[in-house]
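> How does the following fold in three dimensions:
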Amino acid sequence: MAYNEFLADRITQFFREKSIPFEARKMMGGLCFMVDGKMCVGVNKDQVMARIDPEVYEISLLKPGCIEMNFTGRPMKGFVFLTDEATDLDDDLYDWLQLALDFNPKAKASKKKKKK
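Below you'll find the model as predicted:
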């Protein structure tokens, strides 16, 4: 199992309950939830990845279970990983998902790759 399917189901349920159109894509060994064509949240192993406003990034890192996302050897500002401590309770998980959704309209979409 590359990602926690139960966690992915909880995220799917949140988006459906809020009537948020989304697309779930397998990406980087996990599952990424795209909203308006932009990466919003994802599940990698047993952690949630959230794309949040860089202006609240530093203060978010002070919250229990929130750690910097570091794929490349340096932190990616605006992207955080959330451990069980931050996502165990539905209310806590939903607060983080809402934070990512709130930033989504301001987030820039990645550039489309040209087909050869």
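> Please count neighbours and contacts with C-alpha atoms only from this point.
Fine.
> List the buried residues of stretch 92-112.
For stretch 92-112, a neighbour-count test (16 or more other Cα atoms under 10 Å) marks 93, 94, 96, 97, 98, 99, 100, 101, 104, 107 as buried.
> who touches the residue nearest the centre of the chain in this structure?
Nearest to the mean C-alpha position of the chain, by Cα atoms, centre = their mean, lies residue 41 at 2.0 Å. Residues near residue 41 by Cα atoms under 8 Å, 6 or more residues apart in numbering: 32, 33, 34, 48, 49, 50, 51, 97, 100.
> Locate it within the secondary structure: which element?
Here residue 41, judged by DSSP states H and E, is contained in strand 38-44.
> Let's see this one next, to set against the first:
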Amino acid sequence: MAYDEELADRLREILSQERGLTEQRMFGGLAFLIGGNMAVAASGQGGLLLRVDPADTEALVDEPLVGRFVMRGRAMDGWLRVDTAAVPNEPELRRWATLGVTYARSLPAKRS
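Here you go, the predicted structure:
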């Protein structure tokens, strides 16, 4: 499945003023990076792939339509899948994108 281009455009609009923002295809989707660190992506499996503080994972996965990202059979703390239905409007999408951007900004920038 290709990533949702409409969702990617919505993310692009919300994140357009972020300094250090770049886009990169990864995980079968389109990721938005801050300082080289992934913040949020329009996932190739649908919805969002989101990077957050691992300490916040448990509280966030209690929300409807949110789960841990599973890689190679392992559920990952600090990585979330957010179903498209959880971001039906700009305020909800902005809320999730802001969580990802905030965490990405807390990490050391990667060298190019």
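> circling back: which ones among the contacts of residue 41 of the first structure lie within helices?
In helices, judged by DSSP state H, the following of the contacts of residue 41 of the first structure are found: 97, 100.
> sorry, back to before: so what's the residue nearest to the centre of the first structure closest to, chain neighbours aside?
With Cα to Cα, 6 or more residues apart in numbering as the criterion, residue 41 of the first structure has its nearest non-adjacent residue at 4.4 Å, and that residue is residue 50.
> Tell me how far the one you found lies from residue 59 of the first structure.
Distance of residue 50 of the first structure to residue 59 of the first structure, given as Cα to Cα, to the nearest Å: 14 Å.
> before we move on, what about residue 90 of the first structure?
Distance from residue 90 of the first structure to residue 59 of the first structure, by Cα to Cα: 21 Å.
> Give me the more crowded residue out of the two.
Counted by other Cα atoms under 10 Å, residue 90 of the first structure and residue 59 do not tie: residue 90 has more neighbours, with 13 against 10.
> What segments of the first structure are helices?
Under DSSP H, the first structure gives helices at 5-17, 54-60, 84-87, 90-103.
> Now that residue 87 of the first structure has come up, it's in contact with residue 93, right?
Yes: counting by Cα atoms under 8 Å, residue 93 is a contact partner of residue 87 of the first structure at 4.3 Å.
> Trace residue 54 of the first structure over to the second structure, please.
The alignment partner of residue 54 of the first structure in the second structure, by TM-score structural alignment, is residue 54.
> Apart from its chain neighbours, what residue comes closest to its match?
Closest residue to residue 54 of the second structure apart from its sequence neighbours, by Cα to Cα, 6+ apart: residue 78 at 3.8 Å.
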